[in-house]
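1. okay, predicted coordinates and the sequence, questions at the end:
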Amino acid sequence: MDWQSKAAIGNIVDMIRSSVCAIAENTTISQQQKTSFRTSEAIPAWVAKFSFVPPQETSIQRMFFGVIDKYNHHGCPYFRPQHTEIVLEWIGPDKSFEKNSTSTNYSETDKYHHMMQGLSGSGTVFFVYGGAFYMNRQANYRKIVSQLSSKTGLPCVTVDQRLAPQHPFPAALLDVFLAYMALLSPPPGSPHPQIPASSIVIAGDSSGGCLALGLLQLLLEIKRSGITSIKCYGRNIQLELPAGLTILSGVADLTNSLPSYQLNAKTDVFPLGPPPSSLPGFPCCEIWPSKPPRGNVYCETEMLCHPICCPIMAEDWTGAPPLWFASGQEQVIDGIKIVAKTASSQGVEVIFYEYESMPHTFMWVLSESPQHQKCWDDWIEACMMLVKGASPPSRGGFVEVLGLTTKHVKIEELTHLTAKEARDLVYKALRAFPVFVGQPHAAPKL
């Protein structure tokens, strides 16, 4: 395979697109979801899983929904999820791993301590996994997360996310928020100590990147409201921001309405137009259409312009920690470019890499490519730099196929699209967004 040939890469992307589109357009949401629930292969890593009851302090719930409600400008009725069990999974390398061995003789606490003994770094990576908000479980990402832990020397942790359409926005975000709180203030029975926010790097890919940015925007809004501390699991803690975010193939617009969705169709893998699951003729199942019907698998249609749900709509990133982005030449890249451009203009340190001809999540799906290796190397460097408190100067780069040469790009020139123009396109898309009932239906009135 010639990874310096755009044509050769294009042939692979075409094959991936054919498979992705066939599934996305013709398979029920329930079947897509079930198929994604697979058990992880045996990996050379300690995996320690802990389940906790959510914090009982009602102030946490009020704080969370206070932010959601503040920016619900259309007064949209939405699903208000309850606190549920928090399931954290800690992952780190097992240097004595044998493929056919079993660790069932170890308690989860023993596994955690064995994991920590094999790590040299100081800090934690909180990885928020993707899956279009309705697919995947923690097990799907164990291999990726264990590799990240092994290469950085840092413990990594994931949280089990509730999935749409059964649990629409903001259920998954609440899970991510409560997991972050549990790192700052461990629940009873936790093996981990209190972890300073300044030692936590949040990482996310695809829709997980959207959730990570939503969490950051939530925390920023809480700080803007004057709240600096809160009681969680019986102790008062400072509600601080993480050391930084690393976002891979991030999603920041959920309407598919920005120019890159059409312009980068040949270098990416998704169907053109609105999500197939919102179009008449899409196969129905027991979980979709939802009850009552809505236009998007993840959320109510009006919530697609909510700044916590859809980060491109967030206007203020002032005070955010450093942000590191890596994306292919993707259909969804305009949204994440707007976030990067806006944050940088407000004093946030931003690093942004775009990889020529690479599709969505190429760092996972094209694992034999040199682009995969370069992206991983840069990602590891970013994580280690952030946990040390380093604040790198902003920079952008377009990584060319030929020779992996990085062409410098100013952050303010990542896209000629302005934030206002992008938001106007989102609002325009919402006016025509159909409610999916399994047959043609009138668009909602905003």
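-> Cool, the structure landed.

2. every contact and neighbour count from this point should use C-alpha atoms.
-> OK.

3. show me what counts as buried in whichever strand or helix holds residue 426.
-> Assigned by DSSP states H and E, residue 426 belongs to helix 419-431. Buried residues in helix 419-431, counted by 16 or more other Cα atoms under 10 Å: 419, 422, 423, 424, 425, 426, 427, 429, 430.

4. so the first one touches residue 340, yeah?
-> No. Applying Cα atoms under 8 Å, one finds residue 419 not in contact with residue 340, separated by 10.4 Å.

5. what's the burial count for residue 170?
-> Neighbourhood size, residue 170 [other Cα atoms under 10 Å]: 25.

6. try residue 166
-> Other residues close to residue 166 by other Cα under 10 Å number 16.

7. residue ranges of the helices in this structure, please?
-> 6-26, 29-36, 58-70, 108-117, 142-152, 171-184, 207-224, 260-263, 333-345, 362-365, 370-387, 419-431 (DSSP state H).

8. quick one: contacts of the last one?
-> When contacts are taken as Cα atoms under 8 Å, 6 or more residues apart in numbering, the neighbours of helix 419-431 outside the stretch itself are 253, 255, 257-258, 301-302, 304-305, 312-313, 335, 338, 342, 443-446.

9. another one to put next to it:
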Amino acid sequence: MAEPKPGDGVTKAAKARLALLWTVLPKIPSVIRVVLLHVLKMSEPSRYLDLRENVIVSFLRSLLDQPNPQPISKTQRMTLRDPGIKGRIWISKVSSQVPPEESIRDVLLAAIDSSKGQFVAADGICRVPDIVPVEAEWTGYRAHASPSSELPAIPEQQKYGEMMKECSSDVTILYFHGGAYYLMDPASHRPTTKRLAKLTGGRVYSVRYRLAPQDPFPSALLDAFVSYMTLLYPPLEQSTRPSMPPIPAGGNLSLALLQTVLEIRRRGLKVTWFGHEREVHLPAAVAANSPWLDIVQSMPSWTTNQKWDYLPRPRDLADIKQPKDAIWPAKPPRKHLFIDDDFLLHPLACLQLNASWERAPPIYVCCGWECLADEDKWFVSKLVKDGVAVVFEEYEAMPHVFAAILEKAPQSTRCFDGWAKFISQACGSPQEIRSSFTTIKAKTMKEVDINVKNLSPFTEEDLRRFAFDRVGRKSSFPNTPAKL
């Protein structure tokens, strides 16, 4: 192996800075325009956001809405870089064991088959993913460290033990990072998991599930299910088992896991897990932050809320123009990065199409005035109709997952506090959780009650029509005409 040449590190750093410069330079005119409109109070966002927030959202929007996108593999690779572990955080890296039985996959596939209804053609065949070890990071708050502290050079199990010494509650959060199923990693979400651990006094199990397009649906869902069972019934390390079922948190995957568990329980199924037949218990609660439910991006807010968000405008599913690389287009070809065409509207992917959430545990949902607002508000109204306790918080004028993007905004502090408060209460006294629906005003932070009856104007027929129209299919449901 060749020895590194002097200056190699500097050269790489210089190249990275140059690449960043070339990314930023073309955006300067649009940033200047945003600043001028904001200062002159001539833009609607300037009425709700401060200048810094407005510039960040606008810059992200211009960065993500590229007319000539780069290859999927390059974008994915950039988001998987590990920045290293420093500061007031414990990280203990682990990997689940593969059970000797295939029962967990068989039960998942049975749940997928029994819940597909009329959303999947009768001859549609679901992929059968391998059962693999699923990596994760135990995360805890390291109170006595400094911002520059590194983790001690001790075995991972010892790191876990040191982390547990600092936990002051029984909270266990099963965290699934965002990234539209093809980006990001537990490493990119450490600021969020550390903050949740600090605020709850508990621990976070952050899962490195398989990503699309290499591993499409239902690979991530199987990894989530394996991780959930690993916490419920640890094969060897019984000390890692939570005192009560963990609380899935994140977005689509946390709710897909919940709906999977509900379907398994509806059918009375059990999982053979390391030699024992195990019941699949419901989680203690689910805490979803800006959850993506409508994966085909069919609801109106994906267009009408563009001025408040940085997410790019939906593209026609038949016209995804990504540069070719080793992982895209998929083989055989499909329209969506995450899922095969036949399963685009499966209710375990397009979660807004589920017929029922009855008997679900308490659920927390927050969102802003983002592109996902319609689906999130519909979901909350559906939970209420199904008799589920739900805490909903809407943040005026905020973009998608704003608490992670606008870390210094007071709304972000309020969001983390509300998120963590719900999780702690769900672990301590879930019976005391009462449904609430609140708007948090942008500049005053005033909290205003929402009439849940007026939360969503859409019917279930509307949602089916939106979704079927979006994928160019004719609905097989009565009274739901779709475009041909």
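-> Structure received. Note that the coordinates shown come from a computational prediction; the quantities given were computed from them, not determined experimentally.

10. re the thing from before, so the helix holding residue 426 of structure 1 corresponds to what in structure 2?
-> Counting by TM-score structural alignment, helix 419-431 of structure 1 lines up with residues 460-472 of structure 2.

11. all strands for the stretch 251-400 of structure 2, in order.
-> Applying DSSP state E, counting those that start in this stretch to the stretch 251-400 of structure 2 gives strands spanning 271-273, 276-278, 286-289, 363-367, 390-395.

12. elements contacting the fourth one?
-> Same thing as strand 363-367 of structure 2. strand 286-289, helix 373-385, strand 390-395, helix 410-428 (3 or more Cα pairs under 8 Å, 6 or more residues apart in numbering; DSSP states H and E).

13. give me the stretch of structure 1 that the first one matches.
-> In this case it means strand 286-289 of structure 2. Counting by TM-score structural alignment, strand 286-289 of structure 2 sits on residues 245-248 of structure 1.

14. of all the buried residues of helix 419-431 of structure 1, which comes closest to residue 80 of structure 1?
-> The closest of those to residue 80 of structure 1 turns out to be residue 430 (Cα to Cα; 21.9 Å).

15. quick one, what contacts the aligned partner of residue 185 of structure 2 in structure 1?
-> Superposed on structure 1 with TM-score structural alignment, residue 185 of structure 2 falls opposite residue 137. Residue 137 of structure 1 sits next to 36, 37, 160, 161 when contact means Cα under 8 Å, 6+ apart.

16. quick one: contacts for residue 89 of structure 2?
-> Residue 89 of structure 2 neighbours (Cα under 8 Å, 6+ apart): 139, 140, 141, 142, 143, 145, 194.

17. residue in structure 1 matching the first one?
-> Going back to what we said before, that points to residue 139 of structure 2. Mapped onto structure 1 by TM-score structural alignment, residue 139 of structure 2 lines up with residue 91.

18. just give the nearest non-adjacent residue to that match, would you?
-> residue 47 (4.8 Å; Cα to Cα, 6 or more residues apart in numbering).

19. how about a markdown table for the helices of structure 1, with distance to residue 394 of structure 1 added?
-> Listed next are those as a markdown table, based on distance: least, Cα to Cα, whole Å:
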| stretch | distance to residue 394 of structure 1 |
| --- | --- |
| helix 6-26 | 29 |
| helix 29-36 | 37 |
| helix 58-70 | 29 |
| helix 108-117 | 33 |
| helix 142-152 | 22 |
| helix 171-184 | 26 |
| helix 207-224 | 18 |
| helix 260-263 | 23 |
| helix 333-345 | 8 |
| helix 362-365 | 22 |
| helix 370-387 | 12 |
| helix 419-431 | 19 |
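
20. out of these, flag the one nearest residue 413 of structure 1.
-> That would be, of the helices of structure 1 and by Cα to Cα, helix 333-345, which comes in at 7.9 Å.

21. need the contact partners of the closest one.
-> 249-253, 258-261, 311-312, 314-318, 320, 323, 327, 349-350, 352, 394, 411-415, 417-419, 422.

22. same thing with stretch 205-222 of structure 2?
-> 105, 108, 127-131, 134-139, 172-177, 181-183, 185-186, 193, 223-224, 227, 253, 256-257, 327-328, 330, 337-340.

23. what subset of those is buried?
-> 105, 108, 129, 131, 134-139, 172-177, 181-183, 185-186, 193, 223-224, 227, 253, 256-257, 328, 330, 337-340.

24. report the buried members of the contacts of residue 137 of structure 1.
-> 36, 160, 161.

25. ok, residue 277 of structure 1 touching residue 297?
-> Yes. Judged on Cα under 8 Å, residue 277 of structure 1 makes contact with residue 297 at a distance of 7.3 Å.

26. need the contacts of residue 137 of structure 1 in CSV (columns: distance to residue 236 of structure 1).
-> Output for these, formatted as CSV (distance: Cα to Cα, whole Å):
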residue, distance to residue 236 of structure 1
36, 39
37, 38
160, 25
161, 26
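
27. what do we get in structure 1 for residue 63 of structure 2?
-> Residue 63 of structure 2 maps onto residue 19 in structure 1, by TM-score structural alignment.

28. tally of neighbours for residue 41 of structure 1?
-> Counted with other Cα under 10 Å, residue 41 of structure 1 comes out at 11.

29. residue contacts, it?
-> residue 143.

30. and it, how far from residue 256 of structure 1?
-> 34 Å (Cα to Cα, to the nearest Å).

31. ok so, going back, looking at the helices of structure 1, which is closest to residue 235 of structure 1?
-> Nearest of the helices of structure 1 (Cα to Cα): helix 171-184, 10.3 Å.

32. the closest one maps to which residues in structure 2?
-> Under TM-score structural alignment, the match for helix 171-184 of structure 1 is residues 219-232.

33. ok, for residue 354 of structure 2, nearest residue in space, not its chain neighbours?
-> Closest to residue 354 of structure 2 by Cα to Cα, 6+ apart is residue 347, at 5.1 Å.

34. same question, residue 88 of structure 1
-> Of all residues not flanking residue 88 of structure 1 in the chain, residue 159 sits nearest, at 4.7 Å (Cα to Cα, 6+ apart).
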